[in-house]
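Chemist: sequence first, then the predicted structure:
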Amino acid sequence: MKRFAGWLMLAAVVVGLDQWSKLAILARFAEHEARPVTEYFNLVLVYNTGAAFSLFADQPGWQRWFFVVLAAAICAWLLRMLWQHRAEVLQPAAFSLVIGGAVGNNFIDRIAYGKVVDFLDVHVCQYAWADFLGSYCRWPAFNIADSAICLGVVLMLIAQFRGDRSAGAAHD
C-alpha cells in the first residue's frame, strides 16, 4: 500500500505544479499576451477548448464534457494498472504522470474554465535550415500537465520495450 500511495503522491505533485503554474500565469497575463524568456521560448496565455494541437477546438462545445468523461475512464483504467504494477518502477511512474496530467488538464481546467490553460510557447525556427518547416516552426502552446502526459507515455513505451519487471511481483 505504501508504494501505491507514493505513486499517487507523484500524480498529486503533477496536479499541484500544473495548477499552481496556471494560476500564476492567469494572475499575470492577459489572453494572448506573450513575454519572451529566451530566443526560443515565451510565456503566453492561451486557451484550448479542443484536444492536443487544438483538435476539435472549433466545435460547438460537446468536446468539454467528452474529454472530461474520456479522461475519467482513462484515469480509472490507469489507477487499476498502477495498483497492479505498483512494485515496479517505470510503469507506475508513467501511469502516475499521465493521471496527474489528465486530472490537471481534463478535470480541473475543463470543469473550472471550460477549456485548458496553456502557457509554454516553444519556437524552433531561428535557424535558416529550419525555414522549410514554414508555419510548423512554432510548437503549439502547452503546459505542465501536457508535459507530464507526454513523459508518461514515453516511459510507458520504454517500460513495454524493456519488459519492465524491475521490482518483481506487485507486492508492497
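Modeler: On my side now, so go ahead.
Chemist: use CA for all of it now, contacts and neighbours both
Modeler: OK.
Chemist: measure the residue nearest to residue 29 when sequence neighbours are not counted to residue 39 for me?
Modeler: Spatial nearest neighbour of residue 29, excluding adjacent residues (C-alpha to C-alpha, 6 or more residues apart in numbering): residue 45 at 6.2 Å. Per C-alpha to C-alpha, to the nearest Å, residue 45 is found 18 Å from residue 39.
Chemist: how about residue 72?
Modeler: Residue 72 is 38 Å from residue 39, by C-alpha to C-alpha.
Chemist: and what of residue 143?
Modeler: Residue 143 is 19 Å from residue 39, by C-alpha to C-alpha.
Chemist: more crowded one of those two?
Modeler: Using other C-alpha atoms under 10 Å, the more surrounded residue of residue 143 and residue 39 is residue 143, with 20 against 10.
Chemist: using the three-state scheme, assign the closest residue to that one other than its chain neighbours.
Modeler: Excluding its sequence neighbours, the residue lying closest to residue 143 (C-alpha to C-alpha, 6+ apart) is residue 118, at 5.1 Å. On the three-state scheme (DSSP: H, G, I helix; E, B strand; the rest coil), residue 118 is labelled strand.
Chemist: count the neighbours of residue 118 for me.
Modeler: Considering only other C-alpha under 10 Å, residue 118 is surrounded by 24 other residues.
Chemist: one more: residue 146?
Modeler: So residue 146, with other C-alpha under 10 Å, has 21 neighbours.
Chemist: put this next to the previous one:
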Amino acid sequence: MKAAYTKPFLTAAFIILADQIIKTWVHSHMYMGEEIRFFGSHGMLHYTENNGMAFGMEWGGDAGKLALTLFRIVAVCGIVYSLVYLIKHKYHRGLVMNVALILAGAVGNIIDSTFYGIMYKYAPLFHGRVVDMFYFPLFRGTYPSWLPFFGGEPFEFFRPVFNLADSAICVGVIMILIYQKRYFKHEVPELSSPNSEMVEE
C-alpha cells in the first residue's frame, strides 16, 4: 500500500524541486525582461514575474494577491486530501498521477507567492511574485480586417510566459478531461426484464 502513495508524491516532489531550481537560476542569472533564445525567435527563456494566476493573469491588486495566495493554500490542502482519497480507494493510476501533477504545480507557485517576497526582500509574507520564464511565440500575424473587434490587430500564439508549475497543472487538467471516461468509468449492472423472469419460470 505504501508504494501506491510513494510514486505520485515522489513525482510531485520532483516537479516541485525542478520548478524551484529553474526559478532560482532564472532569478539569480537573468535580469527582468532578459531573453535567452534556444529556438530562435519562437522559443526562449524570458524572465518575468507576475502577481496573479497562471500565465501572468492578474486579480485585484494587493488584496486580491493576498486572497489568491490564501486560496491557493486552501486549494492545495483540498488537492492533497483528494489525492490520498483516490489512492486509498484505488482509482485509476492515470487519474492519481494527473492529480499529483496538479498538486505539484499548485505547490510550486504557492512557494513563490508565499515566500519569494521575504526571500528576495521586496514584499511581505504571502505577497511574493511568481517567476515565469518559458516563452514560445510560435506564430505571429494580423487578424483579418473584416473580423469584428480584432480586425487589423496583431496576434501572437503562444503569447503567455509560463513556468514548469503552470505546465504541470495544465497537463494534469487536460489529461483528466481527455481520459475522464476511462478514469471514472463504472460498471452498470444489467437489469433483468419481466419477460426474462417468465421465461426462467
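Modeler: Thanks, I have the structure now. Predicted model, so just to flag it, every value in this text is computed and none were measured.
Chemist: what's the counterpart of the residue nearest to residue 143 of the first structure in the second structure?
Modeler: By TM-score structural alignment, residue 118 of the first structure lines up with residue 132 in the second structure.
Chemist: ok, now residue 158 of the first structure?
Modeler: Residue 158 of the first structure maps onto residue 178 in the second structure, by TM-score structural alignment.
Chemist: now do residue 91 of the first structure
Modeler: In the second structure, residue 91 of the first structure lands on residue 95 (TM-score structural alignment).
Chemist: mind checking what secondary structure that match has?
Modeler: helix.
Chemist: likewise for residue 50 of the first structure?
Modeler: coil.
Chemist: what's the matching residue for it over in the second structure?
Modeler: Under the alignment (TM-score structural alignment), residue 50 of the first structure pairs with residue 52 in the second structure.
Chemist: gap between its match and residue 109 of the second structure?
Modeler: Relative to residue 109 of the second structure, and taking C-alpha to C-alpha, residue 52 of the second structure is found at 10 Å.
Chemist: of those two, who's got more company?
Modeler: Taking neighbours as other C-alpha under 10 Å, residue 52 of the second structure and residue 109 compare with residue 109 leading, 26 against 23.
Chemist: can you tell me how far the more buried one is from residue 88 of the second structure?
Modeler: 27 Å.
Chemist: the first structure: helices as residue ranges?
Modeler: Remark: helices assigned in the first structure by DSSP state H are 2-28, 62-84, 90-102, 110-113, 144-162.
Chemist: mind giving me the packing neighbours of the fourth one?
Modeler: Put plainly, it is helix 110-113 of the first structure. Packing partners of helix 110-113 of the first structure (3 or more C-alpha pairs under 8 Å, 6 or more residues apart in numbering; DSSP states H and E): helix 62-84.
Chemist: residues touching the residue lying closest to residue 18 of the first structure once chain neighbours are set aside, list them.
Modeler: Closest residue to residue 18 of the first structure apart from its sequence neighbours, by C-alpha to C-alpha, 6+ apart: residue 144 at 5.1 Å. Listed by C-alpha atoms under 8 Å, 6 or more residues apart in numbering, the contact set of residue 144 of the first structure reads 14, 17-18, 21, 101.
Chemist: among those, who's most crowded?
Modeler: Neighbour-wise, the contacts of residue 144 of the first structure (other C-alpha under 10 Å) top out at residue 101, 29 neighbours.
Chemist: ok, the spatially closest residue to residue 26 of the first structure that is not a sequence neighbour - contacts?
Modeler: Leaving aside its chain neighbours, residue 26 of the first structure sits nearest to residue 45 (7.3 Å; criterion: C-alpha to C-alpha, 6+ apart). Residues near residue 45 of the first structure by C-alpha under 8 Å, 6+ apart: 25-26, 29-34, 117-119.
Chemist: adding distance to residue 97 of the first structure, write those residues out as TSV.
Modeler: Formatted as TSV, the contacts of residue 45 of the first structure follow (distance: C-alpha to C-alpha, whole Å):
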residue	distance to residue 97 of the first structure
25	22
26	23
29	27
30	29
31	28
32	28
33	29
34	28
117	18
118	18
119	19
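Chemist: and the two most separated of these?
Modeler: 34 and 117 (13.8 Å; C-alpha to C-alpha).
Chemist: ok, these two, which is more surrounded?
Modeler: residue 117 (29 against 17).
Chemist: tally of neighbours for the closest residue to the more buried one other than its chain neighbours?
Modeler: Excluding the flanking residues, the one nearest residue 117 of the first structure by C-alpha to C-alpha, 6+ apart is residue 47, at 4.9 Å. If you count neighbours by other C-alpha under 10 Å, residue 47 of the first structure ends up with 20.
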